[in-house]
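1. the following block contains a protein sequence and its predicted model.
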Amino acid sequence: MKLELIRNTCVVACALSLVAGCSSYPEEGKGGMGEYTATSEFSPVLPDEPLGPEHGLRFDFHLTQLHLDSLIQQGAEWCFPASVVQAKTKENRIARELEGGLLVDAANDIVIQRKNLGLLERRLDYVTNEAECVPPEHNLAFQSEVSVINQLVEILNVDNQFAVNSVEINPKYMGNLAEAANILKQYQHLNLRVTGHADASGTQSYNDTLAMGRAKQVERYLTIFGLSPTRIQTLSVGETLPLFEGDSPGVKLTNRRVSIDIVSTKSQGGGNAQY
């Protein structure tokens, strides 16, 4: 009996020591991917040491920082505030991943950030050909609008994955569309740009059609919930702008989606500004 008790005690002690030795839980306030704020001491430049993959990633990250800063200087923060907020959030996330040694996650997010910044740059070029992106006269009202835009972006761009070869929307996302439609009824100057996406399973032409079908299905439900179809623009990019790179079932599921941008028709600086 004593021998059995000693044996059981040893097994428990060994198990506890293994858990303590193998676990790598972050300290409080150091949540890695769970947090989207970079620490003040983070630097994209590493001290002198043998070159490794993290050096290249930090260099790429620094280039994306410079790209975003340049777009902000050109007025992106005023023409597309929600996109800038999302880019800054992604930037902080990448910094956290690099700081925590999550190199694969950081590499993936840097690729996504590059694509998003490229898209933002093209949109900014288009808008600035027609109007000037300048700070609004009534900044308090502007900040309030940014808050509403951020809320809509968050509601409309989560949990909208589609099944394989399907345009049907899952019930949870329908609730998000209904909530967004109710908010948009109060802000008649805010319109939507709905872009459909597909995973890389089919041919390019088939994926373009499938992605457009998803965008049109979102438009259909938004109109059912009371939003005028004249306030909704639908686009398709097929498989060309995946949210994540890879061909695993989980990645493909995430890439079957729509992305939705908010467009403001308010006049600003004598022209029509878009957000």
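-> Okay, I see it.

2. contacts, neighbours, all on C-alpha from now
-> Fine.

3. helix or strand for the spatially most central residue of the chain, which one?
-> Most central in the chain under CA atoms, centre = their mean is Q86, positioned 6.2 Å from the mean C-alpha point. Using DSSP states H and E, the element containing Q86 is helix 81-99.

4. which residues touch the closest residue to R231 other than its chain neighbours?
-> Distance criterion CA to CA, 6 or more residues apart in numbering; nearest residue to R231, sequence neighbours excluded, is N191 at 4.8 Å. By CA atoms under 8 Å, 6 or more residues apart in numbering, N191 lies in contact with 184, 231-232, 262-265.

5. so of those, which ones are in strands?
-> 232, 262-264 (DSSP state E).

6. closest one of these to E145?
-> S264 (9.6 Å; CA to CA).

7. show me where the stretch 51-200 of the chain has strands.
-> For the stretch 51-200 of the chain, applying DSSP state E, counting those that start in this stretch gives strands covering 190-196.

8. alongside the first one, take a look at this:
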Amino acid sequence: MANLTIKNVSVSMLAATVIGCTSYPDHGQGGLGEFASASDFSPVMPDEPMGPEHGLRFDFHLAKLHLDSLIQKGAEWCFPAAVVQAKTKENRIVRELEGQLLLDAANDIVIQRKNLAKLENQLDYVRSQASCVPPEHNAAFQNEVAVITELVELLNIDNQFAIDSIEINPKYMGHLAKATTLLNQYPNLNLRVTGHADVTGDAQYNDKLAMGRADQVKRYLTVFGLPPMRIQTLSVGDTLPLFEGESAATKLTNRRVSIDVVSTSSTGGNQ
């Protein structure tokens, strides 16, 4: 998702930026986080005084090594959707660290490490029953990975909901319709929809609001033609913000659903 650092701008420019903000630009137009490469990002900062960024870079490096080790064990063959989403998160953290967005990076590193621990447990169980090896029909597998990547991009954009509302932004509604068309071509791909709220309001209210947002997304996906049994919904209230802070732009981004793609195919394993 987009993370825009806005300084010394007029109120009108801020409003225009927030309204026009999306996580995924048009193809070929660059990116603000998810499309960055982490391959040349160094966790070492030898020429600078020690500070909080050093610790975050070290934590990021540990998470990166963890993901690399899971891939070496075959995670991308048994759990392709989880690996695609972990790589997306990894690239996002790189951009946050490079942009000195330390609170955001710290939050994403915590989420990444929790997801990797879950993936490791799933992988260990699957490997105790079978092998995670490249599928025989590799072209079909690569096509599935490309579809998963497209779905992740479609479904996890900014500016999904208005304040204190479960009503879906019309642009996001269009993304849900397009995603449904794709998903109906790949019946082995399901969705896990997690509702979120910003920090406004108490915990109980925010949990209910976040669940309403997840259920509303499920409702529209069903209206567009996706069978309801392929959609799992849950709420985490305001406990896992995408960004820390209480600015209008931050709250806008934190009012969201996060959607994971779950592959149940023989080539992709069970996730």
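-> Received the coordinates, thanks. Computed from a prediction, not measured in an experiment: that's the story for all the values here.

9. are any of the contacts of N191 of structure 1 buried, and which?
-> Buried members of the contacts of N191 of structure 1, counted by 16 or more other CA atoms under 10 Å: 184, 231-232, 262-264.

10. closest to N108 of structure 1 out of those?
-> I262 (25.4 Å).

11. buried stuff in the longest helix that structure 1 contains?
-> Longest helix in structure 1 by number of residues, with DSSP state H as the criterion: helix 103-128. For helix 103-128 of structure 1, the neighbour count (16+ other CA under 10 Å) marks 103, 106-107, 109-117, 120-121, 123-124, 127-128 as buried.

12. how about stretch 260-274 of structure 1?
-> 260-264, 268, 272-274.

13. cool, stretch 187-195 of structure 2 as well?
-> 188-195.

14. just stretch 198-207 of structure 1 next, same as before
-> For stretch 198-207 of structure 1, by 16+ other CA under 10 Å, it's 198-200, 207.

15. same check, this time on stretch 46-60 of structure 1
-> 54-55, 57-58, 60.

16. of all these, which two lie farthest apart?
-> Once CA to CA is applied, these give E54 and D60 as the farthest pair, at 9.8 Å.

17. and the helices in the stretch 151-271 of structure 2?
-> 170-185, 203-223, 248-254 (DSSP state H, counting those that start in this stretch).

18. quick one: the shortest one to structure 1 mean distance?
-> Its matched residues in structure 1 lie on average 1.2 Å from helix 248-254 of structure 2 after superposition (mean CA distance after the TM-score superposition for structure 1).

19. show residues contacting that helix.
-> 18, 158-163, 196-199, 241-245.

20. and for the first one?
-> The list of residues contacting helix 170-185 of structure 2 from outside it, by CA under 8 Å, 6+ apart, reads 147, 151, 154-155, 157, 159-160, 189-190, 217, 220-221, 224-226.

21. same thing with stretch 147-162 of structure 1?
-> 82, 168-170, 172-173, 176-177, 179-180, 183, 253-262.

22. ditto for stretch 95-102 of structure 1
-> Counting by CA under 8 Å, 6+ apart, residues outside stretch 95-102 of structure 1 touching it are 32-33, 35-39, 42, 44, 54, 58, 103, 105-106.

23. and if we set it to 10 Å?
-> The contact list for stretch 95-102 of structure 1 (CA atoms under 10 Å, 6 or more residues apart in numbering) reads 26, 30-39, 41-44, 54-55, 57-58, 61-62, 89-94, 103-107, 109.
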